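Q: this one's structure only:
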């Protein structure tokens, strides 16, 4: 499906389910679930196995033997760890993000463009990982038994800051964001925003079509930084009423303060995990052969523990996310009063993005952050 200019959308009012694309979506969903399982194994094994074999200690003591100050040695080691973990995950990421996406006709990227995006994402991940890892080790050393709540406060503030920074730094790092120039669409969305009571700074378009055939939209940021962002693929392929339905759903998240709810929920979960770790420390450290939480070469073991904790908790987080998404769907229907357009938008998302219409029940319960398409369509009807 070739994207057209955002100012000349197709106004087709029907997109009946294509059985061939539904089969392709089911095949893609099954393949992605297999990749998810392999990814879980890699994400748990990659930090733990080198510790059990002494590799992380060899690296750390090699760095510590250099003339570098202790703090610089710690930073170097953290950068090495996060970069090594990113490289270990690279083959799976390349297969899922490039090979598989091309095989199903979703990706439009060249290998070079994909590699550049991977480098950008890796640099961001290594930077954030090093900052959080360094803050954690420093807090454990400096705050003593109070480490868990001191780090909890710092991490909560950092998470909130990222929400404000994302629209201005992270999104433009990967996409060209421009003000939407289609006067009619801008006026229509502003009217929708006003009816929703969720003012936005501006309405922008992202150049998704350089990377993918998939369509998407979001309302990003908080407060005065909030803006509507629309993929050019959405504007090119969805009718005005369908675009309104998608935007109304995203506005629903902000009217209901879902971003704040998710921030608070994740903070509560993080604090619970930190408190549990502080309580469990006397038992866990000997079990993991760690002399202390501040043992620098043992840092990857802490990453393993964090991965395991969130893996166990993810079904609960995903269930909560599905409830918020369903409520945003109901809000969109109430705001637009056009259930037919909502249904057609869901049908088009299923076809254009190869979203699986009816995934296995276990996958819906354990992995899905959104209700499956058939539930969203049935609810609207």
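A: Cool, got the structure. Since the structure is predicted, the reported quantities are computational estimates derived from the model, not experimental observations.

Q: use CA for all of it now, contacts and neighbours both
A: Fine.

Q: Where does the residue sitting furthest away from the middle of the chain sit: helix, strand or coil?
A: Most distant residue from the mean C-alpha position of the chain: residue 67, 39.4 Å away (C-alpha atoms, centre = their mean). Following DSSP: H, G, I helix; E, B strand; the rest coil, the label given to residue 67 is coil.

Q: Check residue 219 too.
A: At residue 219 the chain is in strand, as set by three-state DSSP.

Q: go on, residue 205?
A: Assignment for residue 205 (three-state DSSP): strand.

Q: picking that back up, give me the distance between the residue farthest from the centre of the chain and residue 78.
A: 17 Å (C-alpha to C-alpha, to the nearest Å).

Q: what's the answer for residue 302, then?
A: Taking C-alpha to C-alpha, one finds residue 302 at 12 Å from residue 78.

Q: Looking at those two, which is more packed in?
A: Using other C-alpha atoms under 10 Å as the criterion, residue 302 and residue 78 rank with residue 78 on top: 25 against 15.

Q: correct me, but the more buried one touches residue 130?
A: Yes: with contact defined as C-alpha atoms under 8 Å, residue 78 reaches residue 130; the gap is 5.4 Å.

Q: tell me the strands in the protein, going along the chain?
A: Along the chain, counting by DSSP state E, strands occupy 177-179, 203-206, 217-220, 227-231.

Q: tell me what the third one is packed against?
A: Using 3 or more C-alpha pairs under 8 Å, 6 or more residues apart in numbering; DSSP states H and E as the contact test, the elements touching strand 217-220 are strand 227-231, helix 240-255.

Q: ok, and here's another one to check against it:
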């Protein structure tokens, strides 16, 4: 079997398995034993709300996934990419990097146009239907425009940088790209709250009072210096709840959704922050960046090998690895490799989440608030309480709600 046939087989395997997992996710876990355990903490209505929200737009999500696969397949397995590069090169009079930028724009725009109706349906129609979204249509248009502009803009910038490295450093690009991704990850972590968050949210320092005092005391107990504590106006857009840390060293910041403060007691908010502190105590962010750098290095070597072998066979329309027309093929290779590697990374993520949960319990010594938080957050977010176990094992980045409650009960 040649490499083209192998890649085609893996491509269709990825499509088939993705659709199978969507079906299993839709089905969930209907075992009577699990149902009985759920009813210790939740009502039948809570279970049904999670099922209904988890199943929302099932056929639309399948159609979206299939269309995205088809678009990628057309760019990879037909002469479209090569002809588009030749056309753009002719129009730009062979100005290479301008051709690269225009190719990225066309490819990204095609994906955006394809996904836009589904983004509207899932992000606006269904979120309103389930009582989460508070956005007007104009709010949604503005927010989506910002997201697309930012995503495409950053994507093109990073893409051009990657192409530059591939073209100029033909022998060492497999070492340069991982180092570059490491530096960019660190830079993005620092700049995200400064440049990205303000584009989408208004936020302000938390008011002086009991909650702030408890947060500061918890951070002091964990020996974590926090620069600022901010409250984000999520309630303007949705009813979802969340909290997170960002930054490094003395520049650490805490962001709380105002919906979290509105829907939870102070002790429950502190419990949520205890979890986030757990991530910092165990250096999960730095570990993730380090592992991501290692993964990028392995990915570069594997993608480079597969590209050269496929090009040698001349069964797919490929030019050089830095050519614009090679971009969709490189994306496909990365997608296939990630398809096989993601279960490993998800299991590591679940382990980190368990460590953070445990740290929250150790810091607060308040398992009652931890459990009530999990129950409220599951209800607030209409979480699926009976997910399919295979889906959880392969693709969930967090433990299930019942797993987290059980750990707290055993604390």
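A: Happy to help now that I have it. Note that the coordinates shown come from a computational prediction; the quantities given were computed from them, not determined experimentally.

Q: Next one: the aligned partner of residue 404 of structure 2 in structure 1 from residue 251 of structure 1, what distance?
A: Correspondence of residue 404 of structure 2 to structure 1, assessed by TM-score structural alignment: residue 376. According to C-alpha to C-alpha, residue 376 of structure 1 stands 17 Å off from residue 251 of structure 1.

Q: who's more crowded, the two?
A: Legend: neighbour count by other C-alpha under 10 Å for residue 376 of structure 1 and residue 251, higher for residue 251 (27 against 20).

Q: Would you check that the more buried one makes contact with residue 195?
A: No: look at residue 251 of structure 1 against residue 195 with C-alpha under 8 Å: they stay out of range, at 10.2 Å.

Q: can you give me the helices in the stretch 51-200 of structure 1?
A: Counting by DSSP state H, counting those that start in this stretch, the stretch 51-200 of structure 1 has helices at residues 55-64, 70-94, 100-103, 111-143, 147-165, 170-174, 183-196.

Q: Mind listing what's buried along the longest one?
A: To tie it back to what came earlier, the one meant is helix 111-143 of structure 1. 114, 118, 121-123, 125-127, 129-130, 132-134, 136-140 (16 or more other C-alpha atoms under 10 Å).

Q: Show me what it is packed against.
A: Applying 3+ C-alpha pairs under 8 Å, 6+ apart, we find helix 111-143 of structure 1 packed against helix 70-94, helix 147-165, helix 170-174.

Q: among the ones you listed, which is nearest residue 221 of structure 1?
A: Taking C-alpha to C-alpha, helix 147-165 is the member of those nearest to residue 221 of structure 1, at 5.4 Å.

Q: Can you check which part of structure 2 that closest one sits on?
A: By TM-score structural alignment, helix 147-165 of structure 1 lines up with residues 173-191 in structure 2.

Q: tell me which residues in the matching stretch are buried?
A: Within stretch 173-191 of structure 2, the residues scored as buried using 16+ other C-alpha under 10 Å are 173, 174, 176, 177, 178, 179, 181, 182, 185, 190.

Q: Next: stretch 333-353 of structure 2.
A: Applying 16+ other C-alpha under 10 Å to stretch 333-353 of structure 2 flags 333, 334, 336, 339, 343, 345, 346, 347, 349, 350, 352, 353 as buried.

Q: Just put the residues you listed in TSV and tack on distance to residue 114 of structure 2.
A: As requested, those are arranged in TSV below (distance: C-alpha to C-alpha, whole Å):
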residue	distance to residue 114 of structure 2
333	21
334	21
336	21
339	22
343	27
345	29
346	28
347	31
349	31
350	32
352	35
353	34
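
Q: Trace the helix ranked longest in structure 2 over to structure 1 and give me the residue numbers.
A: In structure 2, with assignment by DSSP state H, the single longest helix is helix 327-364. Aligned using TM-score structural alignment, helix 327-364 of structure 2 spans residues 299-336 in structure 1.

Q: mean shift of that stretch relative to structure 2?
A: Following the fit onto structure 2, the mean deviation recorded for stretch 299-336 of structure 1 is 1.0 Å by mean C-alpha distance after the TM-score superposition for structure 1.

Q: burial count for the aligned residue in structure 2 for residue 109 of structure 1?
A: Residue pairing (TM-score structural alignment): residue 109 of structure 1 is matched to residue 135 of structure 2. Residues lying near residue 135 of structure 2 (other C-alpha under 10 Å) number 18.

Q: Roughly how far does residue 135 of structure 2 sit from residue 236 of structure 2?
A: With C-alpha to C-alpha as the criterion, residue 135 of structure 2 and residue 236 of structure 2 are 7 Å apart.

Q: ok, back up a step: using JSON lines, lay out the helices of the stretch 51-200 of structure 1 together with distance to residue 239 of structure 1.
A: Output for the helices of the stretch 51-200 of structure 1, formatted as JSON lines (distance: least, C-alpha to C-alpha, whole Å):
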{"stretch": "helix 55-64", "distance to residue 239 of structure 1": "54"}
{"stretch": "helix 70-94", "distance to residue 239 of structure 1": "33"}
{"stretch": "helix 100-103", "distance to residue 239 of structure 1": "25"}
{"stretch": "helix 111-143", "distance to residue 239 of structure 1": "30"}
{"stretch": "helix 147-165", "distance to residue 239 of structure 1": "30"}
{"stretch": "helix 170-174", "distance to residue 239 of structure 1": "25"}
{"stretch": "helix 183-196", "distance to residue 239 of structure 1": "11"}
